[in-house]
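Colleague: Provided below are the primary sequence and the corresponding predicted coordinates.
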Amino acid sequence: MGKLSVTKINKELLRFDDHDLDDEFLGVAVLLDHLGNPKHTGLALCFEGEKLFFHFNGEVLLDDVTDSTSNIYYKKLEIFPDSYLTYIRGHFDLLLNTVTPLYGFVFTDSFYDEFGTYVSEIENLPDFCTCVGFCINVIRSLFLKPTTKYIEINDWTNESLEKVSEVYIEMVDKYLLLVKELNPQFLPEIKKKNYKRIAPTELLLSGFLAQPKKLPVRKSDINPHVLETRKILKEKWIASED
């Protein structure tokens, strides 16, 4: 894949509301707030006449947005063949009824297996994730080999939490007491290595960079495009409001 350009981002970053139902796909998506800023992320699926938004906001949800107005913008993922969409749709239903994550800025080498079981490099760690972490685990669960990394989470550090609201940090700290109860020896290492945030815009950009033979996506490839992508999202949102 060539260098990612502003033109390509602007062309391929699309509004879910405007999508043709006949064009079926799976994509990485962001939900914009009332000011046009990306506040949340999920997976967009257009399949058999439905537009679905699969995401985690404290609970796992599979929202049908076919006939509703939303501020969802997406980038198609090019790492799965179209023939895989039937399986993806069924797998979303499986995960919807199986997984029960807790909200937390904890990123480990983790994924859901084909049965919806949470698998982590840290034994007996509860399923902690943000909306972004949930999407990463779901994407990995769709790989023939879920041990394949989609994005290199170790490229992010706890410095990524600097702009996170103290309210969220306090909430997550309470959840981490579960880790202290189950595996107290892991808590210091988690706070040092696994306590971090990957922003919705960063995950959205992974959709432009992910290629079957060029995984995982690296932060160094995402970083140069974050500000420009946020600007493009804002411009598209303003245009949609006119």
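Modeller: Structure received. The structure presented is a predicted model; accordingly, all values stated were derived computationally and were not measured.
Colleague: only C-alpha atoms for contact and neighbour calcs from this point on.
Modeller: Will do.
Colleague: Could you pull up the contacting residues of Ala58?
Modeller: Just to correct that, residue 58 is Gly rather than Ala. Taking C-alpha atoms under 8 Å, 6 or more residues apart in numbering, we find Gly58 in contact with Pro101, Leu102, Tyr103.
Colleague: of those, closest to Ser5?
Modeller: Using C-alpha to C-alpha, Tyr103 is the member of the contacts of Gly58 that lies nearest Ser5, at 33.9 Å.
Colleague: Please spell out the ChimeraX selection for the buried subset of the contacts of Gly58.
Modeller: Provided next is the ChimeraX selection string for whichever of the contacts of Gly58 are buried by 16 or more other C-alpha atoms under 10 Å:
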select :101,102,103
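Colleague: for the contacts of Gly58, which one is nearest Asp22?
Modeller: Closest approach to Asp22 among the contacts of Gly58 (C-alpha to C-alpha): Pro101, at 32.9 Å.
Colleague: From His55, how far out is that closest one?
Modeller: Distance from Pro101 to His55, counting by C-alpha to C-alpha, to the nearest Å: 11 Å.
Colleague: Count the residues that sit near the closest residue in space to Trp156 that isn't next to it in sequence.
Modeller: Distances taken as C-alpha to C-alpha, 6 or more residues apart in numbering put Lys196 closest to Trp156, at 6.7 Å, once the chain neighbours are dropped. By other C-alpha atoms under 10 Å, 25 other residues sit near Lys196.
Colleague: here comes the other one, which I'd like you to weigh against the first:
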Amino acid sequence: MENKLELFDNADLVTIKNCEFETDFVAISCEITDEGFCKHSGLIISFDESIYYFHFTGVKVHLEDITKTLDSFDSTYIKKLEVIVEEDVVSFLGHCQKLKNKGVKPAYGFVFNDSYYDSNTKQSFLLNAKHDITTCVGFCIKVIRGFIFNNEEYIKLEDWDEDSLESVEQWLFDYINKYLKIYADKNGVSVEDLYSNNELKRILPSELLSSTYFIELPIPKSDIDNVRPSLEKYLISQKKVA
């Protein structure tokens, strides 16, 4: 299947508050700052007239029924994830419920590796890694990848490298030397055991949201880069209008 690049179209990029939930679907969500910048990613599942929000806050994983509180999400935009068809939404919701019930508990950090969540395994839901260290974006990627084709990537992670961390260099230095050190000591391993050099990278919430414009997997960074500037510009313009 050929992966056609779609020019940015804001028609299906709407706030949760203004979305029509007449059909079942899975969407990627992005919380927007007052200035219009993307700051937090999550997954929205619309099933049987109920709406669920599955996300990692950096501290805890939440699966929330937000059906009656949609008005409070006027700063969270969503776009449907076309790689998950309507008939599979109920299974995807079950996938998320199993992960939540299994007690998935990632630690926060800019580690992107080959791991994903398999909700059907009886022993460990995390595959291809010993330690679950991730961001809100990485969490979504692991959930999606574990559902769609298991060991096939959703986003082509190797396209991002340490240059993506330039905007958070000081934070990363402190993170490695403080937070990861504490995590390593707690788990009886060395800091070096927690990640490989090519696993430290950053994928932005706006990049994850831009991935919804494509259906052929894995989605390369070059495709996302063709959509992201227009998407970010549009979100900023909406905040200026508001």
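Modeller: Yes, it's here. Small disclaimer: the values here were computed from a predicted structure and weren't measured.
Colleague: What separation is there between Tyr183 of structure 2 and Glu169 of structure 2?
Modeller: Computed as C-alpha to C-alpha, the Tyr183 of structure 2 to Glu169 of structure 2 distance reads 20 Å.
Colleague: Looking at those two, which is more packed in?
Modeller: Set side by side, Tyr183 of structure 2 and Glu169 give different neighbour counts by other C-alpha under 10 Å, the larger being at Tyr183 (17 against 13).
Colleague: which SS state does that one fall under?
Modeller: Reducing the assignment at Tyr183 of structure 2 to three states with DSSP: H, G, I helix; E, B strand; the rest coil gives helix.
Colleague: Okay, strands next: where are they in structure 1?
Modeller: Remark: strands of structure 1, listed N- to C-terminal, are 14-15, 25-32, 38-47, 50-56, 60-64, 72-76, 102-103, 110-112, 118-120, 128-129; assignment by DSSP state E.
Colleague: start and end residues in structure 2 for the last one, please.
Modeller: So the one you mean is strand 128-129 of structure 1. Strand 128-129 of structure 1 corresponds to residues 133-134 in structure 2, going by TM-score structural alignment.
Colleague: how close does the matching stretch sit to structure 1?
Modeller: Its matched residues in structure 1 lie on average 0.3 Å from stretch 133-134 of structure 2 after superposition (mean C-alpha distance after the TM-score superposition for structure 1).
Colleague: which residues are in contact with that stretch?
Modeller: Contacts of stretch 133-134 of structure 2 with the rest of the structure, by C-alpha under 8 Å, 6+ apart, involve Pro106, Ala107, Tyr108, Gly109, Phe110, Val111, Phe112.
Colleague: Can you tell me which of the contacts of Gly58 of structure 1 lies closest to Gln185 of structure 1?
Modeller: The closest of the contacts of Gly58 of structure 1 to Gln185 of structure 1 turns out to be Leu102 (C-alpha to C-alpha; 20.2 Å).
Colleague: Wait, the closest one touches Asp127, no?
Modeller: Yes. In terms of C-alpha atoms under 8 Å, Leu102 of structure 1 counts as a neighbour of Asp127; the distance is 6.1 Å.
Colleague: Need the nearest residue in space to Cys136 of structure 2, chain neighbours excluded.
Modeller: That would be Phe56: by C-alpha to C-alpha, 6+ apart, it lies 5.1 Å from Cys136 of structure 2.
Colleague: what residues are up against that neighbour?
Modeller: Applying C-alpha under 8 Å, 6+ apart, one finds that Phe56 of structure 2 lies in contact with Gly42, His62, Thr135, Cys136, Phe139.
Colleague: roughly how far apart are it and Leu63 of structure 2?
Modeller: Computed with C-alpha to C-alpha, the distance linking Phe56 of structure 2 and Leu63 of structure 2 is 9 Å.
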